[in-house]
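J.: Curious how this folds, go ahead:
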Amino acid sequence: MRTLIALLAVLAIANAIELIFELSANSDQCFYEDFKDGIDTAVKFQLITDGEIDVTIEDPSEKTLFQILQSRGHKFEFKTEINGSYKLCFKNRFSTVSHAKVVYMEWVSGDQTSKFNRIKQEDLGRTRSSVPAMHDSLDHLADRLKTFENFQTHQRIREAIGRKRMENLANFVSYSSIWNIVLILIVGLGEVYLVRSFFNDEKSAAYMKSARRAFRSSVQHVYQSRF
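T.: Below is the predicted model:
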């Protein structure tokens, strides 16, 4: 299995782990995350390039929690039941040798997403009764930050899709131009060879001489018949 090239480093934005990586043809890539039991977690993936991939999630006992085949994108939520390392695998089994896929992946865990809530409860628990407006403002701010984060993620995916399409178009134009130049050269050389063969072939030369003699005799015959 070839090592996959990460196109975007892990974004530790407090609430999630995000990746944009390249999945080579006929290969797979797995990610591992340690969780305690009773943790709410969610996995979201989206293909940036064309094609489909397989995705599986297994718990520490190798029990399959989620599996989807030949998909372009999906979101799966589950609650951990045992302590240990959970495995998330992406498989690119149905591609040609040169067809790699670019995948966006986000893995959000409940213990991370509840961090802000724990901070509010610990730091503002004593003052919550006296400043309810501050608590409401923090809730509103948290919702707005989450909305803004989702918008940024969506924009990053759109940007990556557009950039990949432009790269594919540029490669197609370059390769098409090269093949057109090669084809023109082959056709030109073939025409030169064909024309030269008319003059180098003895039979062709004899035929041309006989044709010229016949033409001259016909011209003389017409001239004599008139005069």
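J.: Every contact and neighbour count from this point should use C-alpha atoms.
T.: Will do.
J.: give me the number of residues near the residue lying closest to Lys101 once chain neighbours are set aside?
T.: The shortest distance from Lys101 to any non-neighbouring residue, by C-alpha to C-alpha, 6 or more residues apart in numbering, is to Leu23 (5.1 Å). By other C-alpha atoms under 10 Å, 23 other residues sit near Leu23.
J.: ditto for the one 5 residues further on
T.: Each residue near Asp28 was counted by other C-alpha under 10 Å, and the total is 19.
J.: do Ala205 as well
T.: So Ala205, with other C-alpha under 10 Å, has 14 neighbours.
J.: Then it would be within a helix, right?
T.: Yes. The assignment for Ala205 by DSSP: H, G, I helix; E, B strand; the rest coil puts it in a helix.
J.: In this protein, which residue is most central in space?
T.: Thr49 (2.7 Å; C-alpha atoms, centre = their mean).
J.: Test my guess that Asp111 contacts Asp40.
T.: Yes. Using C-alpha atoms under 8 Å, Asp111 is in contact with Asp40, at 7.4 Å.
J.: Next, the second sequence, to be compared with the first:
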Amino acid sequence: MAGSSLASRICWSKLIVASTLLCLLFGAQGSSATALTTYLQGNEKSCFYADVDGIGEKVGFYFSVQSGGSFDIDYTVQSPSEKVILEGTGERQGDYIFTANTVGEYSFCFENESSMTAKLIDFDIMVESEPRRSLPVQQGSIAEHTSSLEESIYKLNGMLSNLVRTQKYFHTRHHRNHSTVLSTESRIFWYSILESLAIAGIAFAQVWVLKSYFGRTGR
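T.: Below you'll find the model as predicted:
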């Protein structure tokens, strides 16, 4: 009976430690993310903002142009002191992570320099504090169990991150291919209209020329 009671206590201790570990990793990590979509008209600029509450926090920034023109966009990332952290011209997509050295509001701006084409952009802004939480020191097999469980969860977190990136890649490819198909269909349609008008015009011109020629000959 004593051995059974001791085993039961150890089992419950492992469950409590595992639950605490999950809460620390996923509930108390203090991360925030924003997944958005914006539509920019020609010569339009749009900015979005994210607050950073502490120095050393990791800021993730991802974007991809889904449709419009050559699928390119200009972007700028600035710190609260208006210092340029990231910038690019004519970029199709980007995935960046940087460390915030200043507390405050960071700006993420997109600019569509094309005057003829509107562009659809998907982007994510994530602010996350990444240091690992230290758990209370346990004894014996419980400490070893929690340590291995912690490593397994971090590996799982990494695999999920890779899966999300792969989904974003295929999502972008789908939108770009769909946009290309729509553009090609539109071009074929208008080309067919112009071709039909040209054929009708040539036929009318031929009839007019023949009518004028035989009219003169008859005189």
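J.: how close does the residue mapped onto the residue nearest to Lys101 of the first structure from the second structure get to Asn112 of the second structure?
T.: Under the alignment defined by TM-score structural alignment, Leu23 of the first structure is paired with Leu40 of the second structure. According to C-alpha to C-alpha, to the nearest Å, Leu40 of the second structure and Asn112 of the second structure sit 6 Å apart.
J.: My reading is that Tyr75 of the second structure lies in a helix. Confirm?
T.: No. Assessed by three-state DSSP, Tyr75 of the second structure does not belong to a helix; its assignment is strand.
J.: Tell me which residues touch it, please.
T.: Leu86, Glu87, Gly88, Thr89, Phe108, Cys109, Phe110, Glu111 (C-alpha atoms under 8 Å, 6 or more residues apart in numbering).
J.: Can you tell me, leaving aside adjacent residues, what's nearest to the counterpart of it in the first structure?
T.: Using TM-score structural alignment, the equivalent of Tyr75 of the second structure in the first structure is Val55. With C-alpha to C-alpha, 6+ apart as the criterion, Val55 of the first structure has its nearest non-adjacent residue at 4.8 Å, and that residue is Phe90.
J.: right, and the one you found touches Asn26 too?
T.: No. Taking C-alpha under 8 Å as the definition, Phe90 of the first structure is not a contact partner of Asn26, at 10.9 Å.
J.: Now render the contacts of Tyr75 of the second structure as TSV, adding neighbour count, distance to Arg132 of the second structure and secondary structure.
T.: TSV is the format used below for the contacts of Tyr75 of the second structure (neighbours: other C-alpha atoms under 10 Å; distance: C-alpha to C-alpha, whole Å; DSSP: H, G, I helix; E, B strand; the rest coil):
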residue	neighbour count	distance to Arg132 of the second structure	secondary structure
Leu86	14	27	strand
Glu87	14	31	strand
Gly88	13	33	strand
Thr89	14	36	strand
Phe108	20	28	strand
Cys109	16	31	strand
Phe110	22	34	strand
Glu111	21	37	strand
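J.: of those residues, closest to Ala50 of the second structure?
T.: Of all the contacts of Tyr75 of the second structure, Ala50 of the second structure sits closest to Phe108, with 8.2 Å by C-alpha to C-alpha.
J.: mind checking how far that closest one is from Ile16 of the second structure?
T.: Relative to Ile16 of the second structure, and taking C-alpha to C-alpha, Phe108 of the second structure is found at 42 Å.
J.: Which of Asp111 and Asp40 of the first structure has more residues huddled nearby?
T.: Asp40 (19 against 16).
J.: Tell me the counterpart of the more buried one in the second structure.
T.: In the second structure, the residue equivalent to Asp40 of the first structure is Lys58, according to TM-score structural alignment.
J.: Look up how far Tyr106 of the second structure lies from the closest residue to that match other than its chain neighbours.
T.: Leaving aside its chain neighbours, Lys58 of the second structure sits nearest to Thr99 (4.7 Å; criterion: C-alpha to C-alpha, 6+ apart). Going from Thr99 of the second structure to Tyr106 of the second structure by C-alpha to C-alpha gives 12 Å.
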